[in-house]
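> structure for the following, please:
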Amino acid sequence: MQPEQPTSLRTFLILWIGQMTSILGSEMTNFAITIWAWQIAGQATPLSLIFFFTYTPKLVAASFAGLLVDRWNRKQLMMGGDTAAGISTIAILLLLLTGRLEIWHFYITAAINGLFGYIQSLAFSASMSAIVPPRHYTRATAMSSYVTYFGSYIMAPANDAAVLASVQFAIGIGGLVGATGLSVWGGPKRRIHGLLFGTALMSLGKIIFGLGRVAWHWMTAGFLAAFVSPAIDSSNQAIWLSKVEPDVQGRVFASRYLIAQVTTPLGLAIAGPLADYFFEPAMMPGGSMAGIFGGLFGTGNGAGMALQYSLFSCCSMLIGFGGYAFPVLRDVESLVPDHHA
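This is a model prediction of the structure:
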């Protein structure tokens, strides 16, 4: 017997307001920690380690969190995630007030927040189909995943105008406007278009970004790319919510995250050496690629990374358009029945 489907967004909106407040506070705290760590250490390595200790527990948690979310009370898991974040923030505050705060304390709190934050996020995602009517999946996903993220992305740096770059602000505004518009509109009727065509459009914006040489160019391209971005993940998530049975969504979503993200460290490991030892030297005056691409990207410091960024964005655009060539992907919404049908 199929469970009764929700008929309104009332429950979701109540939960969303609480989650928005929690995420906003967490992002502002993370921003402050990043600035503090940079001011104290003056090096990139401590910042990289903070990101490492935040990211790694998420991958570890993905191996067991799905089963946990499917078998335990999801509301309690979300409350546990908020509680862990609150305790770690209070611990940092107490260490700061007593003059005992050191950089390694951030590594511990980053790992705790990464672990419990991922479980909280997974529990929230897996609860969507129980509190959101199917026709509102894209709208609700846009609200939960992007309005909170881009809102905190803008508001946290806004507290320190000296640090905020105009380009970053434009990207945040673009994402916020796009997410808000998508939340009101509800997304395309065929969600696969939001995923595939959206990927192609966002990649085009990134290509234009790579071609830019002045701030207004980067701001415009960044705004446009971020404006399209909410449609991609929201449409993708809405498809998964529609097709996967609610009682196994935790395991399926965790497996999807693990498969999608496990290659990220490899990508980061490759991108750096490619930039330092191939693209940057090749785009220096007289370099092997300067004569070919110098007219578009210029030459000298940064030109190689701009070329690299644009080339990989071209690959992403081809993937977006290329998805239409595969019927099993293009027609997935009709080929795979909805779990609530």
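
> all contacts plus neighbour counts: C-alpha atoms, from now on.
OK.

> what's the following helix or strand after the helix or strand containing Pro273?
Element membership for Pro273 (DSSP states H and E) is helix 264-274. Moving toward the C-terminus from helix 264-274, the next helix or strand (DSSP H and E) is helix 280-282.

> and the contacts of that following helix?
Residues outside helix 280-282 that contact it (CA atoms under 8 Å, 6 or more residues apart in numbering) are 287-290, 300-305.

> try stretch 249-269
Taking CA under 8 Å, 6+ apart as the rule, stretch 249-269 contacts 59, 62-63, 65-70, 122-123, 126, 241, 244.

> how about those residues in CSV, adding distance to Phe52 and neighbour count?
CSV is the format used below for the contacts of stretch 249-269 (distance: CA to CA, whole Å; neighbours: other CA atoms under 10 Å):
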residue, distance to Phe52, neighbour count
Leu59, 11, 21
Ala62, 16, 24
Ser63, 18, 14
Ala65, 19, 25
Gly66, 22, 22
Leu67, 24, 17
Leu68, 24, 17
Val69, 24, 27
Asp70, 27, 20
Leu122, 20, 26
Ala123, 23, 27
Ala126, 26, 25
Leu241, 30, 25
Val244, 31, 20
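
> so can I have a markdown table of those showing distance to Thr109 and secondary structure?
Shown next, in a markdown table, are the contacts of stretch 249-269 (distance: CA to CA, whole Å; DSSP: H, G, I helix; E, B strand; the rest coil):
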| residue | distance to Thr109 | secondary structure |
| --- | --- | --- |
| Leu59 | 17 | helix |
| Ala62 | 19 | coil |
| Ser63 | 21 | coil |
| Ala65 | 19 | helix |
| Gly66 | 23 | helix |
| Leu67 | 24 | helix |
| Leu68 | 22 | helix |
| Val69 | 22 | helix |
| Asp70 | 26 | helix |
| Leu122 | 20 | helix |
| Ala123 | 21 | helix |
| Ala126 | 25 | helix |
| Leu241 | 32 | helix |
| Val244 | 34 | coil |
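
> another for comparison:
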Amino acid sequence: MRVFNLIWSGQAASLIGTAMTTFGIGVWVFTRTGSPTAFATLILAGSLPGLLTLPFAGVLVDRWDRRLVMLLSDTAAAVVPLTVLTLNSAGMLRLWHVYVLVAVGSVFKAFQFPAFSALVPQLVSKDDLGRANSRESVAEAGGMVFGDLLGGALYGVLGLNGLLLIDLGTFCVALSTTLHSYRLRPAIPPVRAKDAPPRRMRADMAEGWRFIRQRSGLLGLLVFFAFYNLMMEVALVLLAPLVLSSNPPSTLGAVNAAGAVGMIVVSGVMSFTRQPRRLVRAVLAVAVLHGVLLLVMGVGHAAPLLLAVGMFGVLGGYAVTNSATTTLWQRKTPTGLQGRVFSVRRLLAWSADPVAFALAGPVAAYVGTPLADAGGPLPDTVVRLTGTGTSGGIAMVFLLSGVLLTGVVAATCLLRSVRRLERELPDADEPEPAVSAAAP
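The predicted structure is shown next:
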């Protein structure tokens, strides 16, 4: 895993730098506008363009050298902090500049996930896929934790420009490690035959979806994750108002930190151990655990310790799920199709976020709060568990999400194609990656 570890280390550093810049730009926008709407627009600008770019990105990842895609993506994405730094230093930075540049950056970063995920099976053996994917989770969690911590600590000292300079430095680290990997492993097997006839972009985009649709087990698993993510995000997006309704902001920081620590700890352990033999079974077991944790957090929302424990388990469970599902899809998808297939998979997974963001508030206000009312349709014993008012309505959303998620898991277990996916769908018939002479 020498080449993988080299590239991974550069990407991990870049994730921390990007998180610091994200934090700094968010603070800059809010301090100048004081508008939650402006802040929400920033989040939308940083997510929606990349989401819409994924199908196109997946096609190019399968047509080009995947390391080259990562190099081009990192180089283009570095233009964004460089431009923001230049404009801010000249006193010319405006809000619309930030929106446009963040949107451009999300487009370029959309190439990173399918490129790196599809590159991993070309760098490591099948036996090492689980550990490699777990280290990806460590990098993502580390970016969240250290990016926010360093961003918060350094913004007051260095300002936005200082954070942007650090981000540019981490981009240089990512570029240098990827370039250095060519010395250790100069050749990677092509994913597309040189004599293959040229195809239209639209046909290549459709092929990723067609591959999934023709395999009922993978399609069923994808539908499961669409509902799974929706149930989880509808509840978790309300965590901040749930905590802040009866606690100071420092408590929210502690709860979020507990979740990030859970993801780092579990990912770290998995990166040095073997994954479960039955990956689908592990994913469904984690989903059941998440359903139980949502119930516990809804009932115990007045106790910050229970919320912290719940978030530790939720994000720790995500580490297992992310690693297991990525490994499963890598094993079942031919290398030449992985860019397109992974883009479709991520597109549907990310699509749950804006839907959840749109639903969470109205569900809490018009469903959760009336159900938690003392004169509502539920028994008084249930109302006593959640409490009343706004916090009671949000707690009720946690309870409903936990129950619905458990139902989704039960329905998925009835699907033979998903339950027996690993046995009935053979692994993709791809050669093992060649071992470089420079590798140990």
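
> whereabouts in structure 1 does stretch 55-69 of structure 2 align?
Alignment of stretch 55-69 of structure 2 against structure 1: residues 63-77, by TM-score structural alignment.

> mean deviation of the helix holding Pro273 of structure 1 from structure 2?
Superposing on structure 2 and averaging over aligned pairs (mean CA distance after the TM-score superposition for structure 1), helix 264-274 of structure 1 comes out at 2.7 Å.

> circling back to that earlier point, write the ChimeraX selection for whichever of the contacts of helix 280-282 of structure 1 are buried.
Applying 16 or more other CA atoms under 10 Å to these, the buried members can be selected in ChimeraX as follows:
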select :287,289,290,300,302,303,304,305
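
> now, which of the contacts of helix 280-282 of structure 1 sits nearest Leu15 of structure 1?
Leu15 of structure 1 has its nearest neighbour among the contacts of helix 280-282 of structure 1 in Met305, at 41.7 Å by CA to CA.

> residues near Ser89 of structure 2, how many?
12 (other CA atoms under 10 Å).

> ignore what I typed, I meant Gly295 of structure 1.
Residues near Gly295 of structure 1, counting by other CA under 10 Å, number 9.

> show me where the stretch 101-250 of structure 1 has its helices.
Ranges of helices in the stretch 101-250 of structure 1, per DSSP state H, counting those that start in this stretch, are 103-131, 137-142, 148-158, 166-185, 191-211, 215-243, 249-261.

> of the ones you listed, which is nearest Val328 of structure 1?
Among those, if distance is taken as CA to CA, the winner is helix 191-211, at 11.3 Å.

> what range does the closest one cover in structure 2?
Counting by TM-score structural alignment, helix 191-211 of structure 1 pairs with residues 279-299 of structure 2.

> got a list of what the residue lying closest to Phe53 of structure 1 once chain neighbours are set aside touches?
Nearest non-adjacent residue to Phe53 of structure 1, counting by CA to CA, 6 or more residues apart in numbering: Ala111, 4.9 Å away. Listed by CA under 8 Å, 6+ apart, the contact partners of Ala111 of structure 1 are 53-57.

> and the lengthiest helix in structure 1, what does it pack onto?
Counting by DSSP state H, the longest helix found in structure 1 is helix 10-41. Contact analysis of helix 10-41 of structure 1 by 3 or more CA pairs under 8 Å, 6 or more residues apart in numbering; DSSP states H and E lists helix 44-61, helix 74-97, helix 103-131, helix 148-158 as its packing neighbours.

> closest one to Tyr324 of structure 1 among the ones you listed?
helix 103-131 (27.1 Å).

> about what we covered before: nearest to Ser334 of structure 1, out of the helices and strands packed on helix 10-41 of structure 1?
helix 103-131 (19.0 Å).

> may I see the buried residues of that closest one?
For helix 103-131 of structure 1, burial by neighbour count (16+ other CA under 10 Å) applies to 103, 106-107, 109-131.

> now stretch 53-63 of structure 1
53-59, 61-62.

> same deal with stretch 70-87 of structure 1?
In terms of neighbour count (16+ other CA under 10 Å), stretch 70-87 of structure 1 has its buried residues at 70, 74, 77-78, 80-82, 84-85.

> same list (the residues you listed) but as a markdown table, adding distance to Met20 of structure 1.
What follows is those, written out as a markdown table (distance: CA to CA, whole Å):
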| residue | distance to Met20 of structure 1 |
| --- | --- |
| Asp70 | 23 |
| Arg74 | 17 |
| Leu77 | 16 |
| Met78 | 13 |
| Gly80 | 16 |
| Gly81 | 14 |
| Asp82 | 11 |
| Ala84 | 16 |
| Ala85 | 14 |
